[in-house]
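Trainee: Sharing a sequence plus its predicted fold:
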Amino acid sequence: MSNVLVIGAHGHVGIHMVEKLGKTGDNVFAGVRSDKQFAEYKDMANVSPVIFDLNGTIEDMAKVYTDNAIDKIVFSAGSGGATGDDQTLIIDLDGAVKSMLAAKQAGITRYVMVSAMGADDRSFWAESGLHGYYIAKHYADVELRNSGLEYTIVRPSALTNDEETGKVDVIEQRVGGMNIPRKDVANFVVAVLHDDKTVNHIYEITSGSSDINAVL
């Protein structure tokens, strides 16, 4: 059993993730921006909401980790599609990097990043219509790979609200039209957190035909 902090727990993937992790018996800390969001977690087993501000300092973040005895971190935060590139840089890039530095300061080694398929494909960034977003995701991933943390990077294809299947494909080359239910991204991250063989690996995932545990 681990103490897991999900940063971005109020996001469309994060909220599924904390619920699923709680059902596995982990102690889950749902990192959110405001205590107004706390009520959404009151009926979730083994889930405790905490304030985690990506605009805060590295020291503030490290204190959240140590105060709650966190030993695993999942970064699933994003500024959202309605914000400009400035907020994308502040949250998706600098916020992520600060959370990594805080992890090292607090002595935490395990860190899982929910990124985006195509984050390493510069030829795709400009045509995506989300150029700034992919730049931020790319360099956050680079920082994590070079951080010395025991990382796993999960890069899902386009996200949908379809029902989960528990099945994915891990791919080497992104192609148009790929998508995956948010709940299956959450399922994949839960599996990653419980499998030490995933340390220092990057997984580009989309809906598919393979059982998640079999893939890992």
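Mentor: Arrived safely, thanks for sending.

Trainee: For the rest of this, base every contact and every neighbour count on C-alpha atoms.
Mentor: Noted.

Trainee: so after the helix or strand hosting Ala191, what's the next helix or strand?
Mentor: In the assignment (DSSP states H and E), Ala191 maps to helix 182-193. Using DSSP H and E, the helix or strand that directly follows helix 182-193 along the chain is strand 201-207.

Trainee: Which stretches in the chain count as helices?
Mentor: 14-23, 58-67, 85-88, 96-106, 122-128, 131-145, 182-193, 212-215 (DSSP state H).

Trainee: Select, out of these, the one closest to Asp162.
Mentor: helix 182-193 (7.6 Å; C-alpha to C-alpha).

Trainee: Return the distance of the closest one from the chain's centre.
Mentor: 10 Å (C-alpha atoms, centre = their mean, to the nearest Å).

Trainee: Quick one: residues in contact with that helix.
Mentor: 12-14, 16-17, 20-21, 72, 112, 152, 154, 156, 159-168, 198, 212-213, 216 (C-alpha atoms under 8 Å, 6 or more residues apart in numbering).

Trainee: thinking again about what came up before, adding mean neighbour count and distance to Glu40, write the helices of the chain out as a markdown table.
Mentor: Shown next, in a markdown table, are the helices of the chain (neighbours: other C-alpha atoms under 10 Å; distance: least, C-alpha to C-alpha, whole Å):
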| stretch | mean neighbour count | distance to Glu40 |
| --- | --- | --- |
| helix 14-23 | 22 | 9 |
| helix 58-67 | 18 | 20 |
| helix 85-88 | 17 | 25 |
| helix 96-106 | 22 | 24 |
| helix 122-128 | 12 | 33 |
| helix 131-145 | 21 | 28 |
| helix 182-193 | 23 | 17 |
| helix 212-215 | 14 | 28 |
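
Trainee: next, the one to line up against it:
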Amino acid sequence: MVRDVYKAQRLPQIRGCEYVKADLYNYEAVRNALGDCNVVICAIGARAFPLDILKTYQVEYEGVINLVSAAKNQGNLKKFILISTIGATYLQLVPLIFWKKQAELYLQRSGLDYTIVRPGGLRNTAEPEQVVMQGADSQFFGGISRQKVAEVCTSALISADASHKIVEVISLSGTQRRSVVDLFKSV
């Protein structure tokens, strides 16, 4: 589900992935867009700057609520992965992070099989560094490439050890190389 199908189609193609345009603020549109989808990786996000508190609430909370509710009511979903942010528990005075945390709580109470991925600061460049994964509320800073976050999310789809977990991820050089699936086992 994307805002701009044309823009999404310029991304590298993913086998079995279909781009559908839908308005996250419209529950029926979200429900229809999900169709018979059996996994959701939710990577939506409001812009941090310039700050628009209403838009932040609408995207980070209402949008996620509509997506979680539609996925639950659809009845076919095997996994819901929500990309949130590092520090979601402790930085509640920041509106963007406050609403991300509220969306996390809604997903946790939904009854769906979920993984919440809290990445550090996102970078656009791929790097040779290794993923460092820890449980909720254990990391407070660090960065990670969007590509590595995507690897974490796709690994969560195939790892039973990722179910009902919140993981915080950054990447560092000089750390032991381990598969992301193995990292889920250790959290």
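Mentor: Looks like it came in fine. Note that the coordinates shown come from a computational prediction; the quantities given were computed from them, not determined experimentally.

Trainee: Overlay them and tell me the TM-score.
Mentor: The TM-score (TM-score structural alignment, normalised by the length of structure 2) is 0.85; 175 aligned residues with a C-alpha RMSD of 1.9 Å.

Trainee: The helix holding Ala191 of structure 1 versus strand 201-207: what angle between them?
Mentor: In terms of direction (axes from the mean of the first three to the mean of the last three C-alpha atoms, to 10 degrees), helix 182-193 of structure 1 departs from strand 201-207 by 150 degrees.

Trainee: which one of the helices of structure 1 lies closest to Ser48 of structure 1?
Mentor: helix 14-23 (9.4 Å).

Trainee: From the contact counts, what lies against the closest one?
Mentor: Applying 3 or more C-alpha pairs under 8 Å, 6 or more residues apart in numbering; DSSP states H and E, one finds that helix 14-23 of structure 1 makes contact with strand 3-7, strand 27-32, strand 47-51, helix 182-193.

Trainee: Relative to Asp92 of structure 1, which of the ones you listed is closest?
Mentor: Asp92 of structure 1 lies closest to strand 3-7 among the helices and strands packed on helix 14-23 of structure 1, at 11.2 Å (C-alpha to C-alpha).

Trainee: Narrow the contacts of helix 182-193 of structure 1 to just the buried residues.
Mentor: Among the contacts of helix 182-193 of structure 1, the ones that count as buried by 16 or more other C-alpha atoms under 10 Å are 12-14, 16-17, 20-21, 72, 112, 152, 154, 156, 159, 164-168, 198, 212.

Trainee: related to what we said a few turns ago, structure 2: matching residues for the helix holding Ala191 of structure 1?
Mentor: Under TM-score structural alignment, helix 182-193 of structure 1 corresponds to residues 146-157 of structure 2.

Trainee: how big is the offset of the matching stretch relative to structure 1?
Mentor: Superposed on structure 1, stretch 146-157 of structure 2 shows a mean distance of 0.8 Å to its aligned residues (mean C-alpha distance after the TM-score superposition for structure 1).

Trainee: Give me the distance between the residue nearest the centre of structure 2 and Thr175 of structure 2.
Mentor: By C-alpha atoms, centre = their mean, the mean C-alpha position of structure 2 lies nearest to Ile83, the distance being 1.7 Å. Using C-alpha to C-alpha, to the nearest Å, one gets 23 Å for the distance from Ile83 of structure 2 to Thr175 of structure 2.

Trainee: Kindly report the same for Thr115 of structure 2.
Mentor: 24 Å.

Trainee: now Ala103 of structure 2
Mentor: The gap separating Ala103 of structure 2 from Thr175 of structure 2 is 32 Å, by C-alpha to C-alpha.

Trainee: follow-up on the earlier one: make CSV out of the helices of structure 1 and add distance to Lys36 of structure 1.
Mentor: Below are these laid out as CSV (distance: least, C-alpha to C-alpha, whole Å):
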stretch, distance to Lys36 of structure 1
helix 14-23, 15
helix 58-67, 18
helix 85-88, 21
helix 96-106, 22
helix 122-128, 34
helix 131-145, 27
helix 182-193, 23
helix 212-215, 34
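
Trainee: what's the matching range in structure 1 for stretch 38-45 of structure 2?
Mentor: Aligned using TM-score structural alignment, stretch 38-45 of structure 2 spans residues 71-78 in structure 1.

Trainee: Show residues contacting that stretch.
Mentor: With C-alpha under 8 Å, 6+ apart as the test, stretch 71-78 of structure 1 has contacts from 2-9, 11, 13-14, 65, 88, 91-92, 96, 108-115, 193.

Trainee: for stretch 110-123 of structure 1, same thing?
Mentor: Under the contact criterion C-alpha under 8 Å, 6+ apart, stretch 110-123 of structure 1 has outside partners 71-76, 100, 124-125, 134-135, 137-138, 141, 149-158, 174, 189, 193, 204-205.

Trainee: can you pull the contacts of Asn161 of structure 1?
Mentor: Asn161 of structure 1 makes contact with 181-183, according to C-alpha under 8 Å, 6+ apart.

Trainee: Counterpart of it over in structure 2?
Mentor: In structure 2, Asn161 of structure 1 lands on Asn124 (TM-score structural alignment).

Trainee: gap between its match and Leu77 of structure 2?
Mentor: Going from Asn124 of structure 2 to Leu77 of structure 2 by C-alpha to C-alpha gives 30 Å.

Trainee: now Thr115 of structure 2
Mentor: Per C-alpha to C-alpha, Thr115 of structure 2 is found 13 Å from Leu77 of structure 2.

Trainee: returning to that earlier point: output the contacts of Asn161 of structure 1 in TSV; the columns should cover distance to Met44 of structure 1.
Mentor: Listed next are the contacts of Asn161 of structure 1 as TSV, based on distance: C-alpha to C-alpha, whole Å:
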residue	distance to Met44 of structure 1
Pro181	21
Arg182	18
Lys183	16
